[in-house]
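S.K.: turn this into a structure:
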Amino acid sequence: MSARRLYEDCPVGLALCRMDGRFIDVNPAFAAILGRTVEDTLALTYWDITPPTYDADEAQQLDLLERTGRYGPYTKHYFHRDGHIVAVRLSGRVVEHDGQRLIWSSAEDITDQARAADALRESEQRYRSVVETTGEWIWELNLALKHTFSNRAVERILGYTAEQFLALDTLTLMHPEDAEEVGNKLPALMANKQGWRGWLVRWRHKDGRYRYVESSAEAILDPSGELRGYRGVDRDITHRLELEEQLRHAQKMDAVGKLAGGIAHDFNNLLVAILGHADLLAESVKHDPTAYEDVEGIRHAGQWAASLTQKLLAFSRRQMTSPVRMDLNDATRDCAALLGRVLDDNIELRTELHPESLGVFADPGEIEQVVINLVTNASDAVGSRGTITVRTATVETVEAGEAGEAGETGEAGDTEADERALLEVTDDGSGIPPELLDRVYEPFFTTKAAGAGTGLGLSTVYGIVKQLGGTIDIDSELGRGTRVRVVLPLHEAPAPVAPAPTEVGPTKRILVVDDEMSVAVIVTRVLEAAGHVVEGALSAAEALAALEAAEQPFDLLLSDIVMPETSGVELARRCRERWPSTQILLMSGYAPNQALEMAPTEVIEKPFSPDELLRRVRDVFELSP
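M.R.: Presented below is the predicted three-dimensional model:
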């Protein structure tokens, strides 16, 4: 076969051109790369088929050609006849022919390979973008259990950059218990070349706290099927577990609250009867000192039982509450007595109370919650043995916000000092790290182990104190303990006012409704003794029947709220629609908050005294239009 035939049949594009770029000869393969015939191509120059963007590259290749007699191989593009760009791999050399220096070039169409490379590069960039921007932690692990790759999500989850993480002995960051469990499971998985799904693993964050991570991985196999490591995706589920714990806690407290409310409802009904009969009995024996003293003992015990019921409801936050002037010393003393029974035997709870009354204007339940939360936090800090001191005092605050013990001199210039009440809880526990002090008031932030707290204690205290116009600050030292100081405005006691005698007032027709017979009986007796005409009902159905049967509307409907089948709130609503002239007063030993919010009228809280009942009945008529 002739050399010319080989030249023309060669599948690689071949071209001969002058040093100025004019083509002398090309084979069909070279012309085909350009989408042209040989004749068309010979009418062109090298520069006609080269995009201008390659000018700098071409100059560099021509310089190489002049110096070495060769150029390439390198990749460039040619213009195709139809206008699109063709990728080629080009190389060439200088040859001498008839005394002329010519350029002999070979060109291979690599458009398909270039497209494939571009697609691969784009795919890799897309993959890397997904890997680096996802919130999931993606990693690779070799057979030596050394992490060889990690995306940037590790910094969000553990606080280390990917580079810092890979430089560590990473498995030492795993919780020891989980590391042991993983170490026990991995050999069997590696032997079977299997991955895992949904492992719960605790990793230690850079700040020392543990994060809960849900881990899944697949085995990495080489072409021969041998295990080379693992590639995994981990998800930080710490917040989810915290929310689940908060939900469980909320559900538990809701159940406890409902139980407490049910107990309080029945207990308060009993106390209405006990205290009511005791008051009536006191009137009949007031001339017999011995009998009167016995009755007073009954009343005192009943009132003490009523206060216990209110405390029970306060802890479940289901009591009817309103701010009143109260003695901070009394609330602190009562809470300390209660907490002293439930703290560990090796924890000493001391109280140092101010010798004089410290009046504050607050909801008693909220003050109790403040004391309980602070003492509970202190008990967690001291562990199984230590001392907690709860102290009350007066302090003087100045405009700059400084607070010192009463009698100390502050640097306030002409600013007049303002005396306030101080509640201080001190412990000798582990203390709070300085870097965490700024975060202790954040909702759901806790330094306790998972499941040991919701992180709502101090944030709740902070909210209550701020709402009461007070301040709170914390001093803590690692290994020495913590001191929390709550400062509240003092509220002076109003001048004592002698109680006005309860006036009977004009006779009224009253319908008393309560499913507890003992309550209905004592309420009826008190109202009848005051001159009112009373009719009783033990259910809402009986009450509606009595309202329907009455020739004239009743003057007052006095009904319990919590009753079987139909509540007092619903009964009041129906009564107001049908008999608008009838006044309404509801009684409650306990009622769900939503029921109280729906109540269309005033509510008297059980247990109540006969005088209080008569006063509230009189107020209903005096305030009615």
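
S.K.: use CA for all of it now, contacts and neighbours both
M.R.: OK.

S.K.: now for the helix or strand where I510 lies, which elements pack on it?
M.R.: I510 belongs to strand 509-513 when elements are defined using DSSP states H and E. Judged by 3 or more Cα pairs under 8 Å, 6 or more residues apart in numbering; DSSP states H and E, strand 509-513 is in contact with helix 517-529, strand 533-537, helix 540-549, strand 556-560.

S.K.: could you also give me the structure for this next sequence, so I can compare it with the first?
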Amino acid sequence: MEKKGHPEGGNGMNISEQFPLLDHIPTGILAINRYGEIVLWNRMLEQWTDSKREQMIGQNLFECFPELNAPQLRIQIDQVLADGASVTFSPQLHHHVIPCRLPDGSWRSQLVTISWLATHEVALFSIQDLSDQHRLIEKYRFATAELEDELRRSQTLEREKSQLAAAIDQAGEAVIITDTTGQIQYTNRAFLKQTGWNHKEIHTIDTIYDTFFAKTDTEFTQELQALLQSGKTWQGRQQIIRKDGSRFTASVSIAPIFNDEHSLTHHIIIQEDISRQITLEEKFRHTQKQEALITLIGGIAHDFNNLLAGLVGQAYLAAREVSDMPKTAARIKNIQGITQEAAEIVNQLLTFARQGEMHSKEFPLSSFIKEFAKLAARSVPKNIRLTTDFDSGRFAFRGDPNQLQQALLNIVQNAVDSLQERSDGQIKIGLFSLKPAQDAAHIQKFPVLRHGNFCHICIHDNGSGIPAEIQERIFDPFFSTKKLGSGLGLAMVMGCIRHHQGIIDVDSSPTGTTVHLFVPTIKHRGVLTPREPAEMHHSGVSILLADDDERVLEPTMELLEAMGHQVTLARNGVEAYEVFVQHPESWDIVITDMVMPRMNGLEASQKMRLLRPDIPLIYATGYDQSLVIDNTQKVDNSTLISKPFNPDDLDSLIMQMVKRNRKA
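M.R.: Prediction:
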């Protein structure tokens, strides 16, 4: 085959002849010219690849080794050929740049450095075989067996022992070797980093178990030493004491080391700091618990809201029937009020889990907090002093003012409870701009505060504080330290702040508690002028009502008929579609429950829309709206309402949608 290019160096001599020593080093060496043609191929590469120099000189490197055409390799090699900047390919990212097999058939692990030799206008590849080092690192993973074997080896394995020791010294886990009494014979760098001691101080320590293992009595140490003296292994988690007295949790494995006579000579301890892992495990368990609670809450809310929807309808109808009986009418009105309060309790549960829609509007937080402070003052006993401290500015905010007000009231009420036994109780409500210097600890804890605009609402009291052992649980729903507490107050606060894309943090000590709320502000866009409601002209409309709960279906039908509408019932999605398809043009509006057997409300309505694209749709749900709002928002001329619904509001909504559809 004709060889093209210029395989010689700058002086015309074959490069292999210019560097004869390259055939005597344990490193693979090759060189290519700017055209990618091989101009140097040393003896080590001949051994590794079974390819003779005479065969390789003049061949195109990228054709011989197509792996080099991978973008992450080829781009960097081309850069060396273009501007002369050296590159290195590590064995971790590029296992075998020039594929070379070991005698056992596996690939050699290579560290490849490519440099430009300007005098010869070639790129020199230096290929170092790191297979042995990688095997040693693999051996380290089985440190107990490997170290025992290393102690039995003779001087013929001294080099491997040195390499293994170097690998262990760089390991992330602490490795300690002790004699049978616990005296430290060796430690790696990780152990010194974990504990804060240095090499000189280590040798002054009596035994590792007495100095580093945190324990409440000597029984553990005695049992451990007896176990180890018997030649058995021990594994477990242990609190380790640092030099400064602080502690961390470690996963500890202790194993015996025997000599050739099977006598116990040493122990090896592998110790891994798992403090971060424990924190992540706790957060994961907490998240799982929260998800389970959210699922439970959604199911409870659905059932309660269905019951309340039926109760509201029945009470509304009963009130119309006893209009000439004032006392009975008043009692029914009280029932309606109690029903509404029950709905608010369910709403508090949903606030904890809610992630979707709120009744949001834009308003200045400065005015809101000032008005809130006046409202809070009415609920604070006179023996508690309530003060405020506000930065100047509007702090334009978009959110649900009612939900935010309830959350802040819950925090203030908790502060009042903590001040019951103090005669000099104080509560301070503040609103400030986020200040990098003063809020540095919060910014470090919550890096998202570095981005975007946030304001800082804080509520401080000088009460008894929150015990450290329960601080992680205060936002859990149903957790309360009060005998008659529901455990929903702070859970609702957490749900509210998360719903507003905010952050909540609590600082507490025996001298008081501060609740920090960081909520995002927006650029003020001026005062929005609300639209005037359209004039309504009531007339009966034809309604298809679908719900699988008889307790909701019958009262709602009676309620709608009492308002003058014509109502046809369906008890699931399939039945609703079958009724609709008989006379598609006769219906003015469809009201359907979202969750029904056989076919849900969304699926049924989508099939109806194929026959009547203009039919107005009202979706009703007893669950948190956030669970279904994304799907319903994609449906034109539709709205989503929560059970139980106010009868007058439902009637108004029906008429608005029907009137708008008739005009269209």
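
S.K.: so where is the strand holding I510 of the first structure in the second structure?
M.R.: In the comparison with the second structure, strand 509-513 of the first structure aligns to the range 542-546 (TM-score structural alignment).

S.K.: in the helix or strand encompassing K200 of the second structure, what's buried?
M.R.: According to DSSP H and E, K200 of the second structure maps onto helix 199-202. Across helix 199-202 of the second structure, burial judged by 16 or more other Cα atoms under 10 Å covers I202.

S.K.: tally of neighbours for P616 of the second structure?
M.R.: Neighbourhood size, P616 of the second structure [other Cα atoms under 10 Å]: 23.

S.K.: residue in the first structure paired with it?
M.R.: Counting by TM-score structural alignment, P616 of the second structure lines up with Q583 in the first structure.

S.K.: for the closest residue to that match other than its chain neighbours, give its distance to A543 of the first structure.
M.R.: Excluding its sequence neighbours, the residue lying closest to Q583 of the first structure (Cα to Cα, 6 or more residues apart in numbering) is L556, at 4.6 Å. To A543 of the first structure, L556 of the first structure is 12 Å away according to Cα to Cα, to the nearest Å.

S.K.: what do the two both touch?
M.R.: Both L556 of the first structure and A543 are contacted by L511, under the criterion Cα atoms under 8 Å, 6 or more residues apart in numbering.

S.K.: okay, the helix or strand where E108 of the first structure lies sits on what stretch of the second structure?
M.R.: E108 of the first structure belongs to strand 100-109 when assigned by DSSP H and E. Under TM-score structural alignment, strand 100-109 of the first structure corresponds to no residues of the second structure.

S.K.: thought Q583 of the first structure was touching L623?
M.R.: No. Counting by Cα atoms under 8 Å, Q583 of the first structure stays clear of L623, with 10.3 Å between them.

S.K.: number of residues surrounding W196 of the first structure?
M.R.: When neighbours are defined as other Cα under 10 Å, W196 of the first structure has 15 of them.

S.K.: so which elements touch the longest helix along the second structure?
M.R.: Ranked by residue count under DSSP state H, the longest helix found in the second structure is helix 275-321. Helix 275-321 of the second structure is packed against strand 247-258, helix 326-353, helix 550-562, helix 647-663, with contacts defined by 3+ Cα pairs under 8 Å, 6+ apart.

S.K.: E173 of the second structure -> the first structure?
M.R.: By TM-score structural alignment, E173 of the second structure lines up with E136.

S.K.: from A15 of the first structure, how far off is that match?
M.R.: In this view, E136 of the first structure and A15 of the first structure are 55 Å apart by Cα to Cα.

S.K.: who has more neighbours, these two?
M.R.: When neighbours are counted by other Cα under 10 Å, E136 of the first structure and A15 differ, and A15 comes out ahead with 23 against 19.

S.K.: if you drop the residues flanking it in sequence, what lies closest to the more buried one?
M.R.: Closest to A15 of the first structure by Cα to Cα, 6+ apart is V26, at 4.2 Å.

S.K.: distance of the one you found from E348 of the first structure?
M.R.: From V26 of the first structure across to E348 of the first structure, the span is 102 Å (Cα to Cα).

S.K.: what does E542 of the first structure give?
M.R.: Counting by Cα to Cα, the gap from E542 of the first structure to E348 of the first structure is 56 Å.

S.K.: repeat for D178 of the first structure
M.R.: Taken as Cα to Cα, the span from D178 of the first structure to E348 of the first structure is 36 Å.

S.K.: excluding its backbone neighbours, what's nearest D389 of the second structure?
M.R.: Take D389 of the second structure and drop its neighbours on the chain: the residue closest to it by Cα to Cα, 6+ apart is G430, 4.7 Å away.

S.K.: work out for me the element that neighbour sits within.
M.R.: In the assignment (DSSP H and E), G430 of the second structure maps to strand 426-433.

S.K.: fine by me, we can end here.
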